[in-house]
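> Structure of the sequence below:
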Amino acid sequence: MPIRIWHQSVNELTRIAAYKQGIEDHAARFLGDEAQVHVHGLAEGTYGALSPSDALGNAHLYHRVLGPIVEQAVEAERQGYDAFVMGSFSEPYLREMRTAVDIPVVSLTEAALLTGCALGTRIGLISNAPNVAYMTRLSVAKHHLEARVSAVTSLVPGMDEYALIAARDEPAALIEAFTRTARELIADGAEVIVPAEGVMAEILAARGLTRIDHAVVLDVFAAAWVQALGLVRLRRGLSITVSRAWAYGRGGN
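Got it, this is the predicted structure:
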């Protein structure tokens, strides 16, 4: 049977249906019969009049809106999914999810950073907006990978998720802005460029942007799915699962 992956977005996907469809189409092309990726989002109205990028910069809203995502991982395991991908660079409650379930929990941020470390010595991350860049810097620090990251920056001017999805069919200006920012990071030593926001990353992946000059532009979705597949194989073939000592323990250490 193909591996089943629950891919969790923090977007209201009913408002940006093209993003959900884009991820599913990308997964079908990249993974073929090897795995099925089912994309889930948050309920319409979750953010009110705000975009996710604006809302999640507020720590209280972040906790209130994204805390329940831990239970989404529990539900994925209950429904028999083989892996759970946290498809957001805000990377909410990663430790809590890994504590709650035995199936692999993969973070878009962590997978991008670890893959980037194998592709180059210095990684530059480009977010869509300053709020997201700030959250991504916190994630880099949480994974203790600051020494491998040359910079975490954002597009100028910034674009929220709804502006990005509006540019999806004619993304030339977005790609130009991303490329301009990437070249600044490359000139400062970055060898791997990570699009550090989901909607933007999906647009760039759909357009096949994998290189700027001599630097790699990472397909962050593919990196996360490949990591998920590898962890599922370790679990199925060798019974290797998440450690229960200390950080991901369930008590009794």
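
> contacts and neighbour counts: CA atoms only from here.
Will do.

> Show me which residues of stretch 132-140 are buried.
Going by neighbour count (16 or more other CA atoms under 10 Å), the buried part of stretch 132-140 is V132, A133, Y134, M135, T136, R137, S139, V140.

> any idea how far the third one lies from R250?
It stands for Y134. With the distance defined as CA to CA, to the nearest Å, Y134 ends up 30 Å from R250.

> about what we covered before: list just the nearest of the buried residues of stretch 132-140 to E75.
Checking the buried residues of stretch 132-140 against E75 by CA to CA gives S139 as the nearest, at 24.8 Å.

> Pretty sure I175 sits in a helix.
Yes - using DSSP: H, G, I helix; E, B strand; the rest coil, the secondary structure at I175 is a helix.

> one more to put side by side:
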Amino acid sequence: MKICVIHVNCEELSEKYTKVISTNFDRVKRADTEIVHKYVAHLRRATDTVFALPILLNKIDVVQRIVEAEAEGADGVMVACSGDPGVIEGRTLVDFPVVGPMEAGLHLAATYGKKIGIVTTADPSWSEYCGTIAETCGLAGRIAGVERISIPSAKAFTEGFETPGPVREAIILAARKLIADGANTIVLGSAGLSVMASATDLAEVPGTGIPVFDVLSVGLKMTELKIDLQRAFHVPSASRIGMYERLEDADRGRIARLFALPWAPPRPARP
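Model prediction:
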């Protein structure tokens, strides 16, 4: 199967990040899974991804890449950001699985323990956004809390990719605070933190037996699962009644013209 991973920063900014994430994915993907990477065209600063306006604007780029991936023959996509930008919108346009890693990570964590703790970046705006995603996923009642690491994002996501040890320890410290508040499973509400955790083999809060979930790796596996279900049993890529109702191709083209969006022509509907 062919999975497209869509990054929320431009390619030149994501080079080091892509190398680390690819190493992690090679550890968990199936032997027959091919991974291709796509990048947005505009956003060039990782710290912009924690603010509401850049998130909104970036969704347009992400959705364009989702449409392109289907047209180019991918079997599914995962958006490589724990904010799941463009996932809801993308599901209304295409007929293959579109996976948000945070949604996948939270739901998987809920099968490991009753109370979920979310460890995220030092940015207050992003920690609040993590709580909002939990509400959207219907899991607000299962959240023990959201805890930010102490290292500023500008440092964590630059020096951290070269020397991830301090970030790893900051994750553990934040996780222990959540455990004290009742968490018995930990989700990393940050793609960057997820990458560094798996790169340093952090999958358990040391000495506790409490799992730590790298949402990107969970998201990749969820994408494989959804593709398998669609292939084997023709399970729809998303429910077409409700939030993910399919936008008809004519309407999709009309909207694209209204907003001058360079979307690729639709791929024929899947059986």
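
> Let me have the buried residues of stretch 132-140 of the first structure in CSV, extended by secondary structure.
Conversion of these to CSV gives the following (three-state DSSP):
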residue, secondary structure
V132, helix
A133, helix
Y134, helix
M135, helix
T136, helix
R137, helix
S139, helix
V140, helix
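
> In a markdown table, list these along with distance to M200 of the first structure.
Written out in a markdown table, the entries for those read as follows (distance: CA to CA, whole Å):
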| residue | distance to M200 of the first structure |
| --- | --- |
| V132 | 12 |
| A133 | 13 |
| Y134 | 17 |
| M135 | 16 |
| T136 | 15 |
| R137 | 18 |
| S139 | 19 |
| V140 | 19 |
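
> And L42 of the first structure, what's its match in the second structure?
Pairing criterion TM-score structural alignment: the partner of L42 of the first structure within the second structure is identified as V40.

> cool, and L56 of the first structure?
In the second structure, L56 of the first structure lands on T49 (TM-score structural alignment).

> What is the neighbour count of the aligned partner of R231 of the second structure in the first structure?
In the first structure, the position corresponding to R231 of the second structure is occupied by R236, as judged by TM-score structural alignment. R236 of the first structure sits with 12 neighbouring residues when counted by other CA atoms under 10 Å.

> residues contacting the closest residue in space to M97 of the first structure that isn't next to it in sequence?
Take M97 of the first structure and drop its neighbours on the chain: the residue closest to it by CA to CA, 6 or more residues apart in numbering is V70, 5.2 Å away. Under the criterion of CA atoms under 8 Å, 6 or more residues apart in numbering, the contact list for V70 of the first structure reads Y93, E96, M97, A100.

> ok, now G131 of the second structure?
The contact partners of G131 of the second structure, by CA under 8 Å, 6+ apart, come to A140, V146.

> One more: M1 of the second structure?
D32, T33, E34, A74, D75, E224, I227.

> I'd like the distance between the equivalent of the residue nearest to M97 of the first structure over in the second structure and I133 of the second structure.
Structural correspondence for V70 of the first structure with respect to the second structure (TM-score structural alignment): V63. Taking CA to CA as the measure, V63 of the second structure and I133 of the second structure are separated by 18 Å.

> one step back: mind checking the SS state of the match of L56 of the first structure?
Using three-state DSSP as the criterion, the local structure at T49 of the second structure reads helix.

> Check the contacts of M1 of the second structure for burial and list the buried ones.
For the contacts of M1 of the second structure, a burial check counting by 16+ other CA under 10 Å picks out A74, D75, E224, I227.

> ok so, going back, now the residue nearest to M97 of the first structure: how far from E91 of the first structure?
Distance, V70 of the first structure to E91 of the first structure, by CA to CA: 11 Å.

> Next: A190 of the first structure.
Distance from A190 of the first structure to E91 of the first structure, by CA to CA: 23 Å.

> Mind checking which of these two has more residues around it?
Applying other CA under 10 Å to A190 of the first structure and E91 shows that A190 carries more neighbours, namely 23 against 20.

> Confirm that that one sits in a strand.
No - under the criterion used here (three-state DSSP), A190 of the first structure is coil, not part of a strand.

> Can you find the partner of it in the second structure?
Matched across to the second structure, A190 of the first structure falls on A183, judged by TM-score structural alignment.

> Using the three-state scheme, assign L247 of the second structure.
L247 of the second structure - assigned by three-state DSSP - is coil.

> What number of residues are in the vicinity of it?
Using other CA under 10 Å as the criterion, the residues surrounding L247 of the second structure number 16.

> I'd say it and D95 touch.
No - because the distance of 10.7 Å does not satisfy CA atoms under 8 Å, L247 of the second structure is recorded as not touching D95.

> which residues sit in contact with V216 of the first structure?
L119, E191, V192, I193, T210.

> V65 of the first structure: which of these is nearest?
Each of those was scored against V65 of the first structure by CA to CA, and I193 proved nearest at 29.3 Å.

> Could you identify the most distant pair in the buried ones among the contacts of M1 of the second structure?
The most widely separated members of these, counting by CA to CA, are A74 and E224 (11.8 Å).

> Find the residues that touch each one of the two.
With CA under 8 Å, 6+ apart, A74 of the second structure and E224 have common neighbours M1, I3.

> In the stretch 151-271 of the second structure, what residue spans correspond to strands?
Secondary structure of the stretch 151-271 of the second structure, counting by DSSP state E, counting those that start in this stretch: strands at 185-188, 204-205, 210-213.

> if you compare those, which one is most tucked away?
Each of the strands of the stretch 151-271 of the second structure was assessed for mean neighbour count using mean count of other CA atoms under 10 Å. The highest is strand 185-188, with a mean of 29.
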